[in-house]
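K.L.:
How does the following fold in three dimensions:
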Amino acid sequence: MFKKILIYFGYTLLFASIAAYLFFSTVLTKEHEAKQVCKSIKVSILDSADNRFVTKDEIIELLKVEGITPNESKLKHINQHFLECILNNRNAIKRTEVSYTREGVLRVDIRQRRPILRIETANGGFYMDETAYIFPLVKTYTSYVPVVSGNVPLTLVQGQRGMAKKNADWAEELKELGLYLYREEFWNSMIEQIYIDEKGILHLTPRIGEQEIIFGHLDNIDYKFKKLYVFYQEVIPAEGWEKYKTIDLQFGNQIVCKKRENKTNNNLNI
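P.N.:
Modelled structure (predicted):
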């Protein structure tokens, strides 16, 4: 019985000691944080190798505008959530995480939006990212992605950011085309421009050759590109890049080609 009492007392003392340690360490930590000054700012652009829409210097200048400078600002006065909201409001920033270390270093980790298409309209140019989020072009940096122009059925106002409100389904389909081009290395390097005519038909311009690729509507994307790939692998080596003026992918398992010389159609079964 006495042994059980000693064990119980020992456990009680142990838990009390742990609780006291946690309490006093928390108090000391809070006192330390209350006095801690921001000694330095460390900005990390996590995907700077892919895009350079924002720079570390720009972020530090923006923090200065908000009154945050090293060796002056106290960490307890820095509203991390507010800073994240301010930075996330910039065009090309997708997500920001603000934190600080016990040593007084304010950390700002930024991930940029990844454009897959550039859309040119009467109200200016925009990028579309992999989620179909649309944001304005950035003056200091250009991302070289396929350019969409012509009769774009999206109502975009100058400076607009966010998802398309009108014809959202079409925007989603366009995103799928952009993702396909982005993920497929061959087509990512091949397709340069996408023009939309008055009937909503897509016309693709390749970087190599002077053919007009009539893609049709935004359906059967994978199948159409597979047909076109077979054409490039089997027909172009035999006929050359300059023989055909147009390559039409709209007709089932056929590719309809128009020659330059006599405007004669060739129907190729793929």
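K.L.:
From now on I want contacts and neighbour counts done on CA atoms only, so please keep to that.
P.N.:
OK.
K.L.:
List the buried residues for stretch 253-268?
P.N.:
254-259 (16 or more other CA atoms under 10 Å).
K.L.:
next one: stretch 76-95
P.N.:
Under the neighbour-count criterion of 16+ other CA under 10 Å, stretch 76-95 has 78, 80, 83-84, 87-88, 91-94 buried.
K.L.:
Switch these over to a markdown table; also include secondary structure and distance to residue 266.
P.N.:
Output for the buried residues of stretch 76-95, formatted as a markdown table (DSSP: H, G, I helix; E, B strand; the rest coil; distance: CA to CA, whole Å):
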| residue | secondary structure | distance to residue 266 |
| --- | --- | --- |
| 78 | coil | 69 |
| 80 | helix | 64 |
| 83 | helix | 61 |
| 84 | helix | 58 |
| 87 | helix | 55 |
| 88 | helix | 52 |
| 91 | coil | 47 |
| 92 | coil | 45 |
| 93 | strand | 48 |
| 94 | strand | 47 |
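K.L.:
Residue 59: which of those residues is nearest?
P.N.:
Comparing the buried residues of stretch 76-95 against residue 59 with CA to CA picks out residue 87 as the nearest, at 8.1 Å.
K.L.:
what about that closest one, distance to residue 107?
P.N.:
The gap separating residue 87 from residue 107 is 13 Å, by CA to CA, to the nearest Å.
K.L.:
With residue 115 instead?
P.N.:
For residue 115, the distance to residue 107 equals 26 Å [CA to CA].
K.L.:
Alongside the first, I'd like the structure of this one:
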Amino acid sequence: MNNKNKPLFIILKISCIVLLPILFLSFANHRNNNRKVQKLIITRQAPLDSIQYITNDAIETLLFSVKNAEEYALKELKMNLLEKKLDADPMVENADIYLTIDGVLKVIIKQREPIARIIDHNQFYYMDIQGVHMPLSKATSARVPIVRGLNEALWEDAYLILKHIYTDPFLKENIVEVINNKKNFYARLRGADFLVCIGNSEDISLKFNNLKAFYKKASKDHFLDKYTKVDLQYNNQVVCHRTPEPTAPTQE
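P.N.:
Here you go, the predicted model:
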């Protein structure tokens, strides 16, 4: 090879080494971006992974209102915009969306978690695990206690009580209703006729531990139907009001 052409040859060789991979990569990206979405997979994070407060159909409609997900080319997808759409839904706490290498669009959502259903005159809504108002779901109903008569000024007090109920397996299973009357809170238990006077949220853990101990013993001794009211407001004790015994008719 002529020595004069050697530098030119080296430049061409280096250019090919640098440019060819870029061209191949550009071609591959162009081809990949024109591919269609292969599949849409929606999953929900625990503990609400088996409950659909927002359905899969509603999620797909929210994300792709014009056409089905599989009709979109990968280059048409704006991940940040799609995530913002889901995050704005009142049933969703947060969402993550990403594409796999084989063109599968994966949506992972964390749904908001209701802990109580509030009945406020003609309005119905949830309180969620963060203590925030949450609208009712159009898809399903949460199995949570009903709350009546809640004074908004006592919202924080109610939240502390209701969150404790929700996170305790026994209380979550058995307390079906909470009532706010003035500054006091009351509860009704599944299958029991007596009213539980909670008072306020002060010492709530101790109060509910006392209630569980009382319930366990009274249930074992078959005394649950003997009481009309169980008061938890007194220090480290449960005060029970018994059902009056029927009096025998007097004979004339």
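K.L.:
now what about the TM-score between them?
P.N.:
Once superposed, chain against chain, the TM-score is 0.79 (TM-score structural alignment, normalised by the length of structure 2); 229 aligned residues with a CA RMSD of 2.7 Å.
K.L.:
follow-up on the earlier one: pick out the most distant pair among the buried residues of stretch 253-268 of structure 1.
P.N.:
Using CA to CA, the buried residues of stretch 253-268 of structure 1 span at most 15.8 Å, a distance reached by 254 and 259.
K.L.:
Mind checking what secondary structure the equivalent of residue 205 of structure 1 over in structure 2 has?
P.N.:
Matched by TM-score structural alignment, residue 205 of structure 1 corresponds to residue 188 in structure 2. Of the three states, residue 188 of structure 2 takes strand under DSSP: H, G, I helix; E, B strand; the rest coil.
K.L.:
My read is that residue 188 of structure 2 contacts residue 198, right?
P.N.:
No: the pair formed by residue 188 of structure 2 and residue 198 falls short of the contact definition of CA atoms under 8 Å, at 10.5 Å.
K.L.:
Between these two, which has more neighbouring residues?
P.N.:
The residue with more neighbours, out of residue 188 of structure 2 and residue 198, is residue 198; 25 against 20, by other CA atoms under 10 Å.
K.L.:
Work out for me the element that one sits within.
P.N.:
Using DSSP states H and E, residue 198 of structure 2 falls within strand 195-199.
K.L.:
next one: residue 162 of structure 2
P.N.:
Residue 162 of structure 2 is part of helix 155-167, with elements assigned from DSSP H and E.
K.L.:
Report the angle between that helix and strand 195-199.
P.N.:
130 degrees (axes from the mean of the first three to the mean of the last three CA atoms, to 10 degrees).
K.L.:
for helix 155-167 of structure 2, the distance to its chain's centre please.
P.N.:
Relative to its chain's centre, helix 155-167 of structure 2 lies at 15 Å (CA atoms, centre = their mean, to the nearest Å).
K.L.:
Quick one: average offset of the strand or helix carrying residue 230 of structure 1 versus structure 2, please.
P.N.:
Using DSSP H and E, residue 230 of structure 1 falls within helix 221-230. On superposition with structure 2, the mean distance recorded for helix 221-230 of structure 1 (mean CA distance after the TM-score superposition for structure 1) is 1.2 Å.
K.L.:
And stretch 140-150 of structure 1, end to end?
P.N.:
Stretch 140-150 of structure 1 end-to-end distance (CA to CA) = 25 Å.
K.L.:
buried set for it?
P.N.:
For stretch 140-150 of structure 1, by 16+ other CA under 10 Å, it's 143, 145-150.
K.L.:
Alignment lookup: residue 216 of structure 2 to structure 1.
P.N.:
In structure 1, residue 216 of structure 2 lands on residue 233 (TM-score structural alignment).
K.L.:
ok so that match is a helix residue?
P.N.:
Yes: judged by three-state DSSP, residue 233 of structure 1 forms part of a helix.
K.L.:
Strands of the stretch 51-200 of structure 2, residue ranges please.
P.N.:
92-99, 104-111, 114-120, 123-128, 133-134, 146-148, 175-181, 184-189, 195-199 (DSSP state E, counting those that start in this stretch).
K.L.:
can those go into TSV with extra columns for distance to residue 7 of structure 2?
P.N.:
TSV is the format used below for the strands of the stretch 51-200 of structure 2 (distance: least, CA to CA, whole Å):
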stretch	distance to residue 7 of structure 2
strand 92-99	45
strand 104-111	48
strand 114-120	73
strand 123-128	72
strand 133-134	72
strand 146-148	84
strand 175-181	86
strand 184-189	90
strand 195-199	91
